[in-house]
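1. the following block contains a protein sequence and its predicted model.
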Amino acid sequence: MNIAITAPTRLYQEVGLTLQQRITDDVYRVGSRLPPERDIAEEMDVSRSVVREAIIMLELQGLIEVRKGSGAYVTAKPSNDKPRATTRANSDVGPFELLQARQAVESQIASFAAMNITKNDISRLREALDMERKHLNEGCTDYDGDELFHLTIAEASQNSVMSDIVRELWQRRDESPMWQQLHARISNSSYRTAWLGDHEKILLALQKRDPEGAREAMWQHLENVKQTLFELSDVDDPQFDGFLFR
């Protein structure tokens, strides 16, 4: 007997569906502004990052529009003759949830890498940092050097399972419509210079073969990534994506 297994609803999807129903019921009318994220988070007893992900979900469905420095506005009601979300969107992981998973996994892998890293791995990591610097200087918007740096650390662990896990996490990031939508909100890329500095600290710990230092440096780096992207994509802030650079 075949038993159908339904994927569990993610927390951001539960919040998004509640907001979607309120749009259907005219609690939030077309043209009106959604309440601030902080208010929604307090009402539904969830973190603001979960609310942020729910709003991104509604953006992808074409139900709301984010206006810089003003907030999120309802632009349409859900259509009864179309599914509320595509299969791909239903299976998507929220960008902040994904970053949290990467933080837990990659920090531990960095620790293993510090114990097993080779001279060749160090050379490859330096090449990845050189690629990042080159792209920053040229104003290039891709993340090839960033991804190469993280994947090389995973490979330096000398554990193919760990390497596969990190590769899978990055693949989910690269293929995620929600991740792409998050970055579509952000026009200032100055934060990438700070992330390059984080990478240099991670490399230094790896060169010293310091497992705890590498773990802490990777944990702090991904914490910085989470917090920076969260603050830069805050539509309720009047300065929106520029206030960190005042």
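-> Right, received. Where do you want to start?
2. for the rest of this, base every contact and every neighbour count on C-alpha atoms.
-> Fine.
3. what about residue 90, how many residues nearby?
-> Using other CA atoms under 10 Å, residue 90 has 15 neighbouring residues.
4. need the residue closest to the centroid of the protein.
-> Centrality entry for the chain: nearest residue to the mean C-alpha point is residue 95, 3.3 Å, by CA atoms, centre = their mean.
5. ok, the residue lying closest to it once chain neighbours are set aside - contacts?
-> Of all residues not flanking residue 95 in the chain, residue 179 sits nearest, at 5.4 Å (CA to CA, 6 or more residues apart in numbering). With contact set as CA atoms under 8 Å, 6 or more residues apart in numbering, residue 179 has these partners: 94, 95, 173.
6. please enumerate the helices of this structure.
-> Applying DSSP state H to the chain gives helices spanning 11-24, 37-44, 48-60, 87-91, 95-116, 119-138, 144-156, 160-174, 177-184, 191-207, 211-232.
7. put this next to the first one:
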Amino acid sequence: MSPLDLPGGGRLYMRIAQKLADDIAAGRYRTGERLPPERDLAVSLQVSRTTVREALLALEIMRQIEIRTGAGVFVLPEAMREPVPARQVATGETGPWEQLEARRAIEGQVAYLAAERADEAQIAEMERLIDESEAALDDVPRFDAVDAEFHAAIARAAGNALLEEYVAHLWSMRGGPMWARWYDQTRTIQNRRRSVEDHRAILRAIIRQRPDAAMTAMKSHLDVLAERFHALNL
């Protein structure tokens, strides 16, 4: 089946989620049954595995399925009692993969400009935030807050108010349930340490006024998040 044959419009992952929800409602998959592996669904639906992954996250939030890491994806009893009506998948959230793609494009350019334009006070603020994030490695809520502040500080240093707004908007999307469902599985202290190291690499390039290096460091930092998304064993 081609994605173009799927009913409705909107985000592709939502159309995939609706197709799977309709199959569950029609009895193709029953309570407790395991859905086909992610890679098989991607082949049969002719979409990427990232799209399938976002569709499965949406269905889990809607209590249609349960994702058991390392074991597979299983139909929940709620899916039989309260099936999703045709073409009514109840999420319009931008999926994690789209968010990461957008952040890579925009924050990469923001880091480039920051390396050209950051002043001493702005650099000092970034240094302070990195030190604070390192001190908060065992305090996840505080670490996440400082993480956001660091990226916002880079956006301010870029000297473009519109880009600063774009970055703030992209970060606000992290409050959605799909992002949280995925991101919560990656909140290890090792990953937080890696983020601090990445931030230091970005800042080094900004201090040295090397725009290309700053852009590469930022994109590499976000590529790590993308790799974690791919590495989830659904």
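-> Now that the structure is in, tell me what you want to look at. Just so it is clear, the model here is predicted, and its values are computed rather than measured.
8. need the TM-score between these chains.
-> Put the two chains on top of each other and the TM-score (TM-score structural alignment, normalised by the length of the second structure) is 0.89; 222 aligned residues with a CA RMSD of 1.9 Å.
9. need the counterpart of the residue nearest to residue 95 of the first structure in the second structure.
-> Under the alignment by TM-score structural alignment, residue 179 of the first structure pairs with residue 179 in the second structure.
10. any idea how far its match is from residue 170 of the second structure?
-> 12 Å (CA to CA, to the nearest Å).
11. quick one: which of the helices of the first structure is nearest residue 70 of the first structure?
-> Among those, helix 37-44 comes nearest to residue 70 of the first structure, with 12.3 Å by CA to CA.
12. report the buried residues of the closest one.
-> Across helix 37-44 of the first structure, burial judged by 16 or more other CA atoms under 10 Å covers 37, 40, 41.
13. comparing it with the second structure, how large is the average distance?
-> Average distance, helix 37-44 of the first structure versus aligned residues of the second structure after superposition (mean CA distance after the TM-score superposition for the first structure): 1.0 Å.
14. re the thing from before, can you redo the helices of the first structure as TSV with distance to residue 73 of the first structure?
-> TSV is the format used below for those (distance: least, CA to CA, whole Å):
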stretch	distance to residue 73 of the first structure
helix 11-24	11
helix 37-44	12
helix 48-60	10
helix 87-91	21
helix 95-116	21
helix 119-138	34
helix 144-156	34
helix 160-174	27
helix 177-184	16
helix 191-207	27
helix 211-232	19
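15. ok, which of these comes nearest residue 77 of the first structure?
-> Among those, the nearest to residue 77 of the first structure by CA to CA is helix 11-24 (5.8 Å).
16. and the closest one, what does it pack against?
-> The elements that helix 11-24 of the first structure packs onto, with contact taken as 3 or more CA pairs under 8 Å, 6 or more residues apart in numbering; DSSP states H and E, are helix 48-60.
17. the helix it packs on to helix 95-116, inter-axis angle?
-> Relative orientation of helix 48-60 of the first structure versus helix 95-116 (axes from the mean of the first three to the mean of the last three CA atoms, to 10 degrees): 120 degrees.
18. in terms of secondary structure, what does helix 48-60 of the first structure contact?
-> The contact analysis (3+ CA pairs under 8 Å, 6+ apart) places helix 48-60 of the first structure against helix 11-24, helix 37-44, strand 64-67, helix 95-116, helix 177-184.
19. most packed of these?
-> helix 95-116 (a mean of 21; mean count of other CA atoms under 10 Å).
20. in the superposed pair, what's the mean gap between that one and the second structure?
-> Averaged out, helix 95-116 of the first structure is 0.7 Å away (mean CA distance after the TM-score superposition for the first structure).
21. angle of that helix against helix 191-207?
-> Angle of helix 95-116 of the first structure versus helix 191-207, following the same axes, to 10 degrees, is 30 degrees.
22. mind checking how far helix 95-116 of the first structure is from the chain centre?
-> Chain-centre distance of helix 95-116 of the first structure: 14 Å, with CA atoms, centre = their mean, to the nearest Å.
23. which residue range of the second structure does it align onto?
-> Helix 95-116 of the first structure maps onto residues 96-117 of the second structure, going by TM-score structural alignment.
24. need the contact partners of that stretch.
-> By CA under 8 Å, 6+ apart, stretch 96-117 of the second structure touches 50, 54, 154-159, 163, 166-167, 170, 173, 178-179, 182, 202, 205-216, 218-219, 222-223, 225-226, 229.
25. at 7 Å what do you get?
-> Contact partners of stretch 96-117 of the second structure, identified using CA atoms under 7 Å, 6 or more residues apart in numbering, comprise 50, 154-155, 157-159, 167, 170, 179, 205-207, 209-212, 214-215, 218-219, 222, 226.
26. for PyMOL, what selects the buried ones among those residues?
-> Buried members of the contacts of stretch 96-117 of the second structure can be picked out in PyMOL with the line below, counting by 16+ other CA under 10 Å:
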select buried, resi 50+154+155+157+158+159+167+170+179+205+206+207+209+210+211+212+214+215+218+219+222+226
